[in-house]
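Colleague: The following block contains a protein sequence and its predicted model.
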Amino acid sequence: MPTPILISAGVAILLGLVGGLMTPIDDWYKNLRKPSWQPPNWAFGPAWTIILGLAAWSAVLAWGAAPDEAARRTVIILFSFNALCHFLWSPLFFRLRRPDWALVEVVFLWASLVALIVGLWPISHLASLLIVPYLLWVSFASVLNYTIVRLNQPFG
């Protein structure tokens, strides 16, 4: 298997595993007031698995389509910033029990996805489009995060 595939798959798996480990469904979370339209807890794992798989595929396509070192550097920077933003949300919300801080952080995660879509478009249209489900899910999750903050504040 070529190196970009191994790296992309490894990062996606790592983000999925760490995200899962940073997301305890404990009494604190169970006792939060949540909207009736929140998906069941079991739906989040499959959703993230699909989304991170599409993101890994996007990274491989973008890397392969990059015409030069500058474009490959752009791909690395965009995906690295996204991975960092992706990584930070769960610990803020679940471990630190600060949905309000996670709501601030999700703005950066959302912006990293817009940057990926825009930045990958000139390199590979398909790689860019594969990020759209991620953006849609994070947009939905942002509204959910906002609603949980609104229903349960103050925190801390």
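Modeller: Nice, I can see it. All values reported here derive from a predicted model rather than from experimental measurement.

Colleague: Going by C-alpha atoms from here, please, whenever you check contacts or count neighbours.
Modeller: OK.

Colleague: quick one, helices of this protein?
Modeller: Ranges of helices in the chain, per DSSP state H, are 3-21, 27-31, 44-65, 69-90, 99-120, 125-129, 132-152.

Colleague: Phe94: neighbour count?
Modeller: As a burial measure, Phe94 scores 18 neighbours (other Cα atoms under 10 Å).

Colleague: Okay, one more to line up with it:
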Amino acid sequence: MKKIHLFILFLIINFSGLALGSWLMGDVVTGEWYSNLNKAPWTPPGWVFGATWTLIMFCFSIYLTYLFSIRKSKFVMLIYSFSVLLNVSWNYVFFNQHLTVWGLVNITLLTLVIIYLFITFRSDYIQNLKYLLLPYIIWLCIATSLNAYIVFNN
């Protein structure tokens, strides 16, 4: 029963983070600034972002449930909190403040944090569950490339 509670807690935190990030970016996606950016040719349509983040946060919540079941420490909590902060703040930095270079720094740090989780916590119990982080890592690599394209082509 403890795992169910953890899973629900992580779902709430992760999806709340997405909602907060969305709120912090405002209506910029439909606004003039974003519309006028020279975006990468591989930029997916808008609906892909919502579907992808839903899958990512579901998988991430499962991974975190097992990680915190076997390795509940202040260090792990700090890494997770830092990842949530980076994830939420990127929307504000990039979309709301139009600080594309700082957005690139932010999303690069987030990518490194998630890769750190993938590499570091690999006990026998969670070894195969680390692959639940792959959608997150892949998407962050795509998002980083999209952000980098804007930085270097605008």
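Modeller: Right, received. Where do you want to start? From a predicted model like this one, the values you see are computed outputs, not experimental measurements.

Colleague: Can you convert the helices of the first structure into TSV and add a column each for distance to Trp37 of the first structure?
Modeller: What follows is the helices of the first structure, written out as TSV (distance: least, Cα to Cα, whole Å):
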stretch	distance to Trp37 of the first structure
helix 3-21	22
helix 27-31	15
helix 44-65	14
helix 69-90	20
helix 99-120	18
helix 125-129	27
helix 132-152	9
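
Colleague: In CSV: the ones you listed, plus mean neighbour count and distance to Gln38 of the first structure.
Modeller: Compiled in CSV, the helices of the first structure are given as follows (neighbours: other Cα atoms under 10 Å; distance: least, Cα to Cα, whole Å):
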stretch, mean neighbour count, distance to Gln38 of the first structure
helix 3-21, 16, 18
helix 27-31, 10, 13
helix 44-65, 19, 10
helix 69-90, 17, 17
helix 99-120, 20, 15
helix 125-129, 20, 26
helix 132-152, 17, 7
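
Colleague: Which position in the second structure pairs with Ile50 of the first structure?
Modeller: Alignment note: Ile50 of the first structure maps to Leu55 in the second structure; criterion TM-score structural alignment.

Colleague: Now for its match: which residues touch it?
Modeller: Pro135 (Cα atoms under 8 Å, 6 or more residues apart in numbering).

Colleague: go with 10 Å
Modeller: Ser61, Leu132, Pro135, Tyr136 (Cα atoms under 10 Å, 6 or more residues apart in numbering).
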